[in-house]
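Asker: Sequence unavailable; structure follows:
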């Protein structure tokens, strides 16, 4: 069974719609579609009681596809959001994104966060 990265999204104004939006965006990518599931939050991913997303990862290529998809989704958002990434080993990072418009900068930010918490 592949490991999974957990994503929790907290908008400035609480709404489950932001979770559904990200889930739909990720499922639109053929390489991620079957690996995206929702699950109740745990102590580590607790936000406002809204379900979190789990994305199955099989290799570094899948992680980069996920990073690019999340960055693209963030650049299309109109509100400010915080994305929490929790890696399989329990390491986590939070990205506080304020109306992102530059996909390259957002991609680099997410990739750096994943590298910072990824096991060696």
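Answerer: All right, it came through fine. Small disclaimer: the values here were computed from a predicted structure and weren't measured.

Asker: CA atoms for contacts and neighbours, from now on please.
Answerer: OK.

Asker: Let me see the ranges of the helices in the protein.
Answerer: Taking DSSP state H as the test, the helices found in the chain are 17-27, 60-75, 103-117.

Asker: any idea how far residue 95 lies from residue 114?
Answerer: 10 Å (Cα to Cα, to the nearest Å).

Asker: more neighbours, those two?
Answerer: Set residue 95 next to residue 114 and count neighbours by other Cα atoms under 10 Å: residue 114 wins out with 22 against 15.

Asker: So the more buried one sits against residue 93, correct?
Answerer: Yes - under the criterion of Cα atoms under 8 Å, residue 114 makes contact with residue 93 at 7.4 Å.

Asker: ok, second structure coming up, stack it against the first:
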């Protein structure tokens, strides 16, 4: 199953490129991440980066993806939100505002909820602590 990652926060395409670079360093995700681009708008150069597609599979790939996204977003300066969507519409939305200050058991719970959604075992939406 492929999941789609989108970003919001002002510099969406730059954030997605940064996230792709981060994910490429994770062994379980290597070769599983692809750019999702739309054709260039007339009068502009090059395609527009809309999202990342990640091929999930067995062997803890969903856990590796969720962990990597949490780690990446905790390193961001400013506000950024990443939404990970399954083909059936279920989604996990992770925001820097909600993750940066979270520690210990709260972070483990949030990560476990995200993995449940990604593995198609959980409810449609998961949000982090407020």
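Answerer: On my side now, so go ahead. Computed from a prediction, not measured in an experiment: that's the story for all the values here.

Asker: joint contacts of residue 114 and residue 93 of the first structure?
Answerer: Taking Cα atoms under 8 Å, 6 or more residues apart in numbering as the criterion, residue 114 of the first structure and residue 93 both touch residue 85.

Asker: What is the burial count for residue 64 of the second structure?
Answerer: Residue 64 of the second structure - counted by other Cα under 10 Å - has 18 other residues nearby.

Asker: oh sorry, the question was meant for residue 14 of the second structure
Answerer: Neighbour number of residue 14 of the second structure under other Cα under 10 Å is 12.

Asker: Could you do the one 5 residues further on as well?
Answerer: Number of residues near residue 19 of the second structure (other Cα under 10 Å) recorded here: 19.

Asker: can you tell me which residue in the first structure aligns to it?
Answerer: When the first structure is aligned by TM-score structural alignment, the residue opposite residue 19 of the second structure is residue 22.

Asker: Run through the residues that contact its match.
Answerer: Neighbouring residues of residue 22 of the first structure by Cα under 8 Å, 6+ apart: 70, 73.

Asker: Return the distance of the residue mapped onto residue 33 of the second structure from the first structure relative to residue 112 of the first structure.
Answerer: Correspondence of residue 33 of the second structure to the first structure, assessed by TM-score structural alignment: residue 36. Noted for residue 36 of the first structure: a distance of 22 Å to residue 112 of the first structure, by Cα to Cα.
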